[in-house]
Every structure is written in C-alpha cells, then in structure tokens.
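Colleague: sequence and predicted structure below; questions after.
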Amino acid sequence: MAFFGSKKSRTALAASLRDSSKLSSRLRDLLSDRGTFSRLAACLLAIAILMIAVESWKAPFPYRLGEFSEHGILANTSFKVANPIETDRERTQKESAVPYSFNQQPEMIEKLPLLLREDLIAIAKAKSLDDLDIDTKAELGLTSSRRLEQFIDQFPEESEQTFAELKSVVSSPDSNDTKKIDEIVADFKKLISPLLTYGIVNENELTKNEIRADDAIAIINESNDSRRIVTTFDIRLTNQLSENGVIGREWKKYPKLAPISAILSHWLLFQAPTTLVYDATKTLDQRKQARMQVAEIFDTFQRGTILVEPGQMIEDTQLVLLYAEYEAKELTVPTYERVIRVAIIFLMLVVLAVLNGYHLLHNKKDVATTVSRLSIYLSVIILTVFLGRLLSYDPWRAEVLPLIVTVMVFAIVYDQTMAILTALSLSLILCLSTGGSLGHFVVLMSVSAIAVTSLTTVSSRSTLIKIGFGMGFTYFLVYWGINLINKQDLSNGFFDQRVLWESLQGAGWCLAAGYLVAGSLPFIESLFGVVTDISLLEMSDVSHPLLQELVRRAPGTYNHSISVATIGEAAADKIGANGLLVRVAAYYHDIGKMLKPQYFIENMVVGSESLHDNLAPAMSTLIIIGHVKDGVDLARQHNLPQPLIDFIEQHHGTTLVEYFFREAEKQADLSPDHKTDAEESSFRYPGPQPQTREAGVMMLADAVESASRTLSDPTPKRIKSLVHSLVMKRLLDGQFNECSLTLSEINIIEDSLVKSLIGIYHGRIKYPEERSA
C-alpha cells in the first residue's frame, strides 16, 4: 500500500509499464517481420539439430584407444559385457547339431524287384554264360573284367562257375516255371524294404558338401510327411550292405537269398538309384535359425572391478569394457538429470549462437539477413559437428578433418575473423561433446589459427596444399608437445611410439584437408557464390568466349574495359582491396554494349553521324541504360559467378545519364508541354549502388577513363581537375552510401586514378623528321 501510495513510486511504475509496453511493441514488430521470423526459426532449428548431433542428453564417452591410464580405472557400477567367443562357440555347436536335410524319393526303390526278376529269368533261360547280354553279366558280377573291386574275393575265379551256381538256385526242371524266381524276388523285396526309409545317397554328394561319416542326416519323405534322423553310415549303400548295415544283417533271415548274397549285393550296387537329394537351402535355413535362437552370453563385472590397471594403455579389450560400463551407467541416470543436462547444453549453444550472430549482424549482414545464405552457413556448422563427432572415435580420430575444412572454407568465403570465431565455437562443441581435454582444444585451435592466418588470399591451389603441410606440422608439434609436458618423466616421452603415431595421424588429416579444399574449390565457390583468385585468374584469360565476342563486336568497348581494368586494379591495391577482382570485373563490366555497339561513343567511327541524333533523349537513355541489363543476361547465360554479375549491375549505381538529361531539359524549355519528359528519375540507372569497396573503385575508374577520352589536351592539371570533379559529383550524389569506402580511401583512389591517367596520357618527345637527301 505504501508503494502505490507514493507519487514517486507511481511515477516509476508508470515509466516501467511504458518501457515494457515499448519492449513488447518492438518484439511484436520484430516477430511480425517474416524475414526476421524465418531467420530466427532457422537458428533455433539449427540449435535443436546440434543438440541431437552432440547427444545432449548423454555424458560424453571420454576414453580412446591407446590412452595412458596413470592411476587405473575402476568400474563405477555393475555391468555385463557380451562374450563373443563363448557366444560364437555355443552358436557353432547348435548350428553343427542341425542335421543335413535330404529329400527321399522312395518310388525309385520300388522298381528294383521287377528289374531283378527280369535278370533272374534271363539267367534261368540261358543255357550258357554266353547267352546273356553284356549288361546283365556286368550287373550280376559274371564278368571278371567289370566286377566291382570289393567283390573280387567273394566270387569264384571262373565266371562260368558263378553262372552255374546262380542258375541252380533260380532254375526249375520246367524252364517256364518261375516259382523259385518269384520266391527269391519276394524275399528280395522284403530285404531291401529298409531302403524305402533310409534311401540311397550318391557318394559324390557327400564329398562335395563335406558331409562326414558321423554327421547327422534328416531324411524327409514329402509323400507321407515323415522325418527320420540317421547318420551318414545309414544312407551309404556300401555300408547298408555290410554286416552291420540295415540290409547286410538281414541276409540270414532269408535262406533262399543267402547263397547268392554276394551276387545280389553286386547287382544292387550296379542297379540301385540315388534316392536322396541334398536340400542345401533348407539345411542352411535351419542352421541359421538354430544359431539365432542361442542367446548372447554375457560376462558380469561388479562395481569396483579394475578395468584398466594403473600405468596401462587402454587396449581394444579394455575399451570394450569401458564402453559397456559407460552404457550401463547411462541407464541409471534419472530423467531430471538428463533434463538439466539438456538445458545447460542448450544455454551454451545459445551463447555461442549469440556470439557468432553478433558478428554476422555487424560484419556480414548479407549472410545474417538472407535466409538462404544463413541456412547454408548453419548447415555447414551442423554437418561439421556431426562428422567431427562421428570421426572422433577409434579408429579414425579425425575430428580435425571436418573442422579444418570448414575453417578454411569460411576463411575463403567470408573473412578471417568469422573463420576464427567459427573455429572457436566448433572446437568447443567438439571437445565438450566428445570428452576431449583442454590440451586437445589447444591443438584444434592452434591448427585453426594457422589455417586462418595463412588464407589471406588464394592465388593458386598449391597455396592450399602448402597450408595443409603447415597445419600438419603444427598439429604434430603441438600434440606431441602437450603429451610430453603432461608426463612427469620427460625422458620416456620423447620417443613414445603411441604419441608419435597419433601426432603423425593428425598431421595426415590436416594435409588431407588441404587437398580436399583445393580439389573442391569450384564447388565451394558455386555453393557460397564467391570467386577466389584462382577462378579470377582463369577468367582473366582473353580467350574467354565473352571477351572474344566483345573484341569482335565492340572493339572500342573492349579497349575501354582494358584501360578501366588497369587503372582500377592499381587504385584497389592502394586501399588494400582486391585489385585482381576489380581487374577481372572490369573486363566484363560493359559486355552488354556488344548487343548495340554503334550506340556507344567509343565504338563510333570518327566523322560518322551519331545514331542518337535521330532519337529522343529518353529513348537514347533507355538504350544506354539497357546495356546493364543486357550485360547481366549475357553473364548469366555464360555462367559468370554472381560477384562479377554484381559489378555489372553496380558499376553505374544510380547515377544520372547527364548528357541526355540536359538535352531533355533543353527540349522541355523549348516545349513546355513536354516538361514531364525531363524528370530526373527517368534518366538515372536502376542501380543498385556499389555494395563493396571494389565496386566503388570500379565506378570511379569507369567514369574517369571514359571522361578522360574527351580531353583535347590531357595535361596533368586538367586530368587532376577532371578526376576530382567526377569523384566529388558521385560522392555528393550518395553513390558510396551503401559501401564501406571511407573519405580517406576515396582520396587515395582519386590520387591513384590521377597518376594512372597521367601515365597513360604523358607527353612524348617529338623526334625530328628525316631530311630528304
């Protein structure tokens, strides 16, 4: 109550409310501006993406391969680590336990008894061995030359004796009586019935698929959906016919077959088809499934377990344990702590954003006020952080590569201040988000400083390579030196192989950055809309199609452009501007004149009538002014870079086409009805006014070079007076209001232009004429 009762307090409250109202009004105005809102949204989006890129909700993993642990590292929490060796062993066992799948085709076995009956009838009807065909004799082992090797000892030496024994078993007094044969075939059918279950495999199939004798086999009969697990022994016919085989052990049950068991076995080996077909797809699928069903085996480590011994380097095994302990610890972090961490990182990124944004607003307004350029700048920052974090881990350890590439690009595209400010921000973000030490931050900033201070100009691609070598040497020296001074025992640190290797590795990445920027320079120029000295030197070649066309169509304009380039470059160099840019831009600044060359005085033949004599001043002005638009169109058709197009648009600014304006005024004075035809705004170039120091230099060089040609007696005094007059006229006309030229720089430019023109128009000694003899 006392506060509101005090008049002074009420006045202070009212003032505070007015200030708040003004602030709210300004904020509303600021947000109502679509461009400002878009740029603010782009910045906030970039910060959000950066927070995702740096995993702001997690603490950084600080350990790297090869780091020295002086005091050792203990586990802060209990955790489990996958044991890949044991897991693989268990999975391999389960995989190998899966049997090989074979598909059974039993119908082929069912045909064997009928085939045997045909051969036995042939034996019964034959009067001698010679009456049998060759195939039948070979199948029954009656031909010693074709007899299977394992049956050599089981047959009599004479084939006729074998034939006689077999015939006695199968023959009857009545040659047409097949009762004995039918009984033998019936017993034989029972004997081989196990083959309907086990089948017969091709030996080559086993060899080709490396199936061993003790491997399990799954026999699948699709006709009755049966599945039987056996061994390789059970499906090989030679094993089946042996004493312990499914057929061999059954001979004694069939007295009619026992006497001719060797002959029937021989016949089976000849006649029996392959009924088992290996199903590789099903086997591999079942083994893969069995392998996947085995859960991963973990080793458990309790809190306090020594993960890295004191004085030991972090090796691959220890690094796996440390990362597993780190992940286990992250799982125990409460949600409120993660929120606090995210908030702190957000505030840190905002501080860096404000720092960089302040520089952009005051020194790079074209970037800060253009959404597209700002988006490119922010995108490069985000990409650098993302790649830097990705490459910071083992085995790459190459976070310096994207950092240095970005710093070099910004030094080329923008300026050194912006590049070093960006290097500071990126180095902080990378070190804090990857657990990097203060020493590593010093290394990154040292290399960045070398890159920025060396990139004042890019006169050749070899310059970038040399800078790469310089950065590499700096990285090696600083990294090695920091690791050395951090050791108590310096004598052991001089030739530490790990430190030397990491120093060389980082130096190699720095050199790679130089090569990368040098190789991608054309793409960088196209993306950011800039030109380097390399491109300017390439474009200064007079064999360029535009310049050749200018020489052919408008030789006077070409000579004028060459003169402007000469005097403009000298003036730009005097004030520390980019003289090469002025020179090359001057070559192209009047290319629009080649479309209507006869309308410009430098292309007119002496003594010829001017085409403007038959035109109204306003029409002549349109033709004269039109060369700017025509030049811009030609430049874009020939893919000239935007900075050169800016020179074409700005080299006349918004100056007045004074000659035709005065003519229009004279005509208006003679004809009052046409007074509106002499409005000054109709006789001015559309602009824009020069936006850079270089564009301001070229405006003056273009004006004084053209005007100097009108001097009948170009004495130094007249040249100086003419140049001063033209400079003051454009200064007072406000043509330099939008560029950063100062009065002192304009004075330096004026002096340089005067000296250059005096040098061009200096007097020569008149040599005496030759006397005739």
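Modeller: Everything's here; your move. Residues are numbered from 1 along each chain as shown.
Colleague: when you work out contacts or count neighbours from here on, use the C-alpha atoms and nothing else.
Modeller: Noted.
Colleague: for the stretch 101-250 of the chain, what spans make up the helices?
Modeller: All helices of the stretch 101-250 of the chain, identified by DSSP state H, counting those that start in this stretch, fall at 112-125, 134-139, 159-170, 179-191, 194-198, 203-208, 232-235, 237-240.
Colleague: now for residue 562, how many residues are close by?
Modeller: Residues contacting residue 562 under the criterion other Cα atoms under 10 Å number 16.
Colleague: helices or strands next to the host helix or strand of it in the packing?
Modeller: Assigned by DSSP states H and E, residue 562 belongs to helix 555-574. Under the contact criterion of 3 or more Cα pairs under 8 Å, 6 or more residues apart in numbering; DSSP states H and E, helix 555-574 touches helix 545-553, helix 579-588, helix 693-708, helix 743-760.
Colleague: how about those helices, which one is nearest residue 120?
Modeller: helix 545-553 (99.6 Å; Cα to Cα).
Colleague: let's bring in a second one:
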Amino acid sequence: MKDFINKLYKNHSLIYKSLLFVSTTILIVYLFPKSGKFKYDFEKGKPWQFENLLAPFDFAIKKTDDEINTEKQLITSNVALYFNVDNTVEPRVNKAFSNAFKIAFKDSINPNTLAQLRKVGTNVLNKLYAFGVLNENYDFDDNRAVTILDNRTKKHDAFYSNLIEQNQVSGIIDEALKNASLTLYKPQITSLFFDIVSPNLTYNKSLTDKAIEEALSKMSYTRGSVEKGTLIVSKGEVVEGDKYQKLKSLQSEYESQVWSDASYNWVLFAYALLVSLVMLMLLLFLRKYRNKVYENNTKVTFIFFNVALLIFITTMVVNYNAKFIYVVPICVLPLILKAFFDARLGLFTHVLTVLLLGFIVPNSYEYMFLQIITGIVTILTVSELYKRANLFISVGQITLIYIIAYFAFIVIHEGSVDSIQWETFIWFILCGLATLFVQPLIYAYEKLFGLVSDVSLLELSDTNSKLLKELSNKAPGTFHHSLNVANLAEASANEIGANAMLVRVGALYHDIGKMKSPTYFTENQSTGINPHDELSAKESAKIIVNHVIDGIEIARKYKLPDRVIDFIRTHHGTSVVYYFYMKEKEDFEMVDKKDFSYPGPKPFSKETAILMMCDSIEAASKSLKEPTSTKIDAFVENIINKQVEEGQYLNANITFKEIQSIKKVLKQKLANIYHLRIEYPE
C-alpha cells in the first residue's frame, strides 16, 4: 500500500494532466450538438465538387424561409377576426334616442319634417347597429373576414368594413340628412347622436390569436418530396435554386433525424475521439516544444481552461442566435497566450480551438478561414501589449481583416455586393471592441493563476518601487550595478530576439540579496574598509554565495513572480567564487570546491543566460585599467568563453551564434561606457 501511495505521489503531475485532459474533453463533447454531421460541404452559387449525389432515403423538400414567411402572412390575413357583441347596448340606445328626440325637437316643427327627422334617426341607428359599433379603432384591412359572437355563439359573419368605427358616425349622419334634404337640422341631430351612441363591439384578441395559431399549426413546412435513388445534383453543377433547397432539406433531415441509442452512443464516441485527438496534439506540442509549460500544471490548466471557455461562450451564442457568432472575440485567446507565453504557442492553440469550433458554427469553412487569418494577424501585429496604443492599432487591423475577408467571401458566393448583410460589419466592430477587454482579463488571470505578463513586468521595472528604493538606500553600489546590467541585458536581448522586458526586470532584482550584508560587496564599500580582511576565505565565500539565497527570501517576501526569482537563482549558475577559492588554496592544500561554489541551478533560458553574461562582464569591467578596444574584446571573450567551457549554458536554449551576437553587443556597450577613442599608432 505504501509503495502504491509513493508511486501515485511520484506520478501525481501526470495523473493530474490525465484528469484535466479527460474532464476538458467531456465538457467540450457535452457542448457539441448531439447529432450526425452532414458529410458534404456545399455553398450556394458554387459548383458541386463531389460525385453525383443520389437521395439516400425518401425525404420531404423543405420550403425556404421566404416561402414560409409569405405563407404565414397569408394564413394570418385569412383567419377571421373575432368580436364580442353586447346585446344590451342597441335597445338602450334606441330608447335613449326616442326620449332625447322628444326633448330636442318641439311640436313647433312641421309634423312631416318631424316624422322625416325621426325616420332618418331610426335609419342611422339601424345602420350603426346592423353589425355594430367598435369600442376603438383597429388597424385591420377592410376586406378582413369578421365573426361577431354573442355569448360565444356566432351571430354574424361580415367583413371589417361592415363594422362602424366611432369616427365614422358623423359621416353617416351627414349622408342620411343630405339624402333626406334635412341638412338644416344637422347640428341638433349630430349633438343628439353623440350623446346617445355607445359602442357594442369588443375585439376578442385571445380567440383570434388562438384561431391563427390553430391555422398555422396546420401549415405544411414542406413542398413535395424526393424518393430514394433520385438524382439530386451532378458533379460540377452549380448549387442554386431548387437543387440548393433539396440539399438543405437532405442535410436538415440527416442531422435532425431521431437516433437510436446505439447510433447516439456512436456519435458521442466519435466526437470524443476527435476532441481528444485535438487536445492530445496540444499536450504533445507542450511536451515537445514548451516543456517548462508542460511541467507546470497551473499553466497547462490555464491553457485548457481558456480553450474550453471560448468553446462554451461560442456554443451559447450559437444556441441563442447564430447571426451573432462573429461578436465572440476569438482573437482574445492568442492575445492572452502570447502575453503569458509566446506567439508560437498562442497561434498553435488558436488554430486547434478554431478547428473544434468548426463542429458548432454554421458555414464552418468560412468561419474557420476568417478566424485563422485573424489569429495570424493578431500574432504578427500585437507586440509589447503593455503599450496601450499597440493594442488599439492591432484591434483595428484585426477588425479590418475580418471585414475584408467577409466581403470577399460574400462576393465569391453571391457574385455581387447587393446581398451583403451590412449588419455583420457591426458584429465585427463589436468583436474588435470586445477584444480590448483583454487587458483587464490579463490582470484577472494574473491574480487567479499566478502568471506574469509584460504588463506586470512593466510595473516591476519602475525603479521607484518600494523594493528597488530600499535597494538604492541600503546598497547604492549594487543598485547602480543592477541598472548597468539591466541596460546591457536589454540591449543583448533585443539583439537575439529574446524577451527584453523580462531580462531587464530580472537584472534589476537579481542582486537584492546583497541588501542583507551590503558592505561585504566591493561596490558598496565607500570607506575603504573591507570587512573580509577579518574573515577566513571560506566565511567570506559563504557570505558572497548566500546573497543568492537571501535574494530568493526577499523576493518571496515581496511576492515577486517566479519568472523574476529565476534570475536571482541562476545569475551565477554553479560558478565558483574564484578569488576566495584561490586565497584558500594558498593556505590549504586540500580545498573542497563545493564550499566556494554557488548552489545553482544553471541558466535554463535565453533570458537567464543573458543576465549571467552581462552580470559577469559588468562586475569584472570595474577592474579594467586603461581600457582599449583590444583589451575590451579580449576581456569579453575570456569571461564568456570560460563560462561556456564550464558548461553554464548547457541547459539554456541559446546557440553559439546568439552568444557571439551578445559578445558583440557587450563589446560595443563597454566601449561606449569607457568613451574609447581611435587608437593612433605611436
């Protein structure tokens, strides 16, 4: 049992990666659509690139969206409108008319005229309530069929034009009076009617909507069918019109058919295979080309998390409305990975993620082409992300590439610009604006995952920071030395394409351990008193060597990132404190070299190797007397060649060519520092 536990502990990193791999694969497969995928990729207006396609089974031809919308409008307009009638209104109005008429018209009026007026009034009421008076005006077509209900029982069938709107009453009265040549009495009659007329029809919206819904439910979404074995499209034919609709119908039928349990499980298994294959490629890439990232479980988790997060967001958008697919800022992924790692890892991960998204999005080829192109542009254009202007410029370029590529696709597909959906350009602009969110996102990731980006390195490079100010006060000579080393290291890094910001920050903090015993280091001895004179060579060496350990402790206390602490650990590698080692050998024959050696490790990156060279050159250059170009060249060559012979750079991925370039930079910089002039012959 103990052996088993020890074995588990020994392989805990591999076990964790396996669990991460499996869980991420399961999550992504869960997000994927659970149906088969049509094996033919076709586009409207382009030739059919495959062999002649025969119908694999009987299927119905689906109507186009335009056909369905037109039919829905036709059905909706043909469904009768339902109105409820209040039967108590008409008798009440008739009675009110009789009473009001007697009051309004006295016996002084000619009896014949009075009889005519009463008849006109009665005719108007009969016309108003023949079908009914509406309680409000509605925006319906005059020819729309209407059903009038009395207590849910059909009373009349009519058209909407038969119903009287309240603003029509005055016109009906005018017409009746004109026909009877009684326009003289218009004011009295109009006033009378406006006092007594009441609406008796109310629109029954719920019943009408129910009737429309019932009619729409009977609508057929297909037109005709294709029998098994029928030729759908021949090789080389342009996919358009009826052929395109048949292909879309076949695709829809194929992808939406009900799967048996066995088939469903096979689909899941196939998805799992493809997703696991992609995620495995990512792991193998990390293991082969980015081993330091691979060995760090936090960093691997971070990469997998970002891939899964983008797939999740894209899936949610597609499920909501696929037209918003280009609003999702996919280019945030390579931006973030480049900020924390490097461009190559960012691009590789981006391409794999886009390949996975091809299973989810519509028009997958177009989508993948656009996203891969913009991902490449992102990697090529974004540099020094900590400079705000660079990010804005890059986002503008990304948005422009989206628009140009989309425009080209539409012209190829449609053959003209008339069918361009201009609102898609708005989605691209929104995508660009969303990409700007990468800055706060990087900050959040730094806190969540303990990673370091160039933005944080820029903050650490501020010489007014608390720790560097303390170094300046306690060990001013060391602080000045660190500044000089930082300048040399930054120039060297720029020469060979290394991370200049990282190596500069590492150089600024590499000697903070000297703050613990500053006077034991010559650059801080301003009084001319050397405390090493009172110590043995071994004790002196121990103090010198311990500045590395002390530096790591101080860095941990001030919560410096591990990437910066690496420079403190490695800037002397496993080299020997040569001065005190030779001094000890003068007094003793047997001397253990380990007592005078730094604990290491050796530099394991270009940046840490650069710091080791620059630190040694800058410190030793103080011993140069009457420096000349020849002396400086020999001096630089001797120090760095000695480090190479000792194998200090064996673990760093730095080439001899790059070392030669660094030597050249250091020689030039030292020559500038000492203001050398041309050596004239005597």
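Modeller: Received, thanks. What you see is a predicted model; the values in this text were computed from it and never measured.
Colleague: quick TM-score on the pair, please.
Modeller: The TM-score (TM-score structural alignment, normalised by the length of the second structure) is 0.65; 497 aligned residues with a Cα RMSD of 4.0 Å.
Colleague: circling back: among the helices and strands packed on helix 555-574 of the first structure, which comes closest to residue 271 of the first structure?
Modeller: helix 545-553 (86.8 Å).
Colleague: the second structure: matching residues for the closest one?
Modeller: Helix 545-553 of the first structure lines up with residues 466-474 of the second structure when matched by TM-score structural alignment.
Colleague: need the contact partners of that stretch.
Modeller: Surrounding stretch 466-474 of the second structure, the residues in contact under the criterion Cα atoms under 8 Å, 6 or more residues apart in numbering are 463, 478-480, 508-509, 512, 515, 518, 558.
Colleague: and residue 69 of the second structure, how many neighbours does it have?
Modeller: For residue 69 of the second structure, the neighbour count with other Cα under 10 Å is 12.
Colleague: with residue 306 of the first structure instead?
Modeller: 14.
Colleague: residues contacting the nearest residue to it once chain neighbours are set aside?
Modeller: Distances taken as Cα to Cα, 6 or more residues apart in numbering put residue 74 closest to residue 306 of the first structure, at 4.6 Å, once the chain neighbours are dropped. Going by Cα under 8 Å, 6+ apart, residue 74 of the first structure touches 303-308.
Colleague: of the residues you listed, buried ones?
Modeller: 307-308 (16 or more other Cα atoms under 10 Å).
Colleague: strands - which of the contacts of residue 74 of the first structure land there?
Modeller: Residues of these located in strands (DSSP state E): 306-308.
Colleague: buried subset of the contacts of stretch 466-474 of the second structure, written for ChimeraX?
Modeller: Restricted to buried positions by 16+ other Cα under 10 Å, the ChimeraX selection for the contacts of stretch 466-474 of the second structure reads:
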select :463,478,479,480,508,509,512,515,518
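Colleague: which residues of the second structure does the lengthiest helix in the first structure align to?
Modeller: Across the first structure, the longest stretch assigned as helix under DSSP state H is helix 335-363. Aligning helix 335-363 of the first structure against the second structure (TM-score structural alignment) gives residues 261-289.
Colleague: wait, residue 489 of the second structure sits on residue 614?
Modeller: Yes: using Cα atoms under 8 Å as the test, residue 489 of the second structure is close enough to residue 614 to be in contact (5.9 Å).
Colleague: re earlier: flag every buried residue along the match of helix 545-553 of the first structure.
Modeller: 467-468, 471-472, 474.
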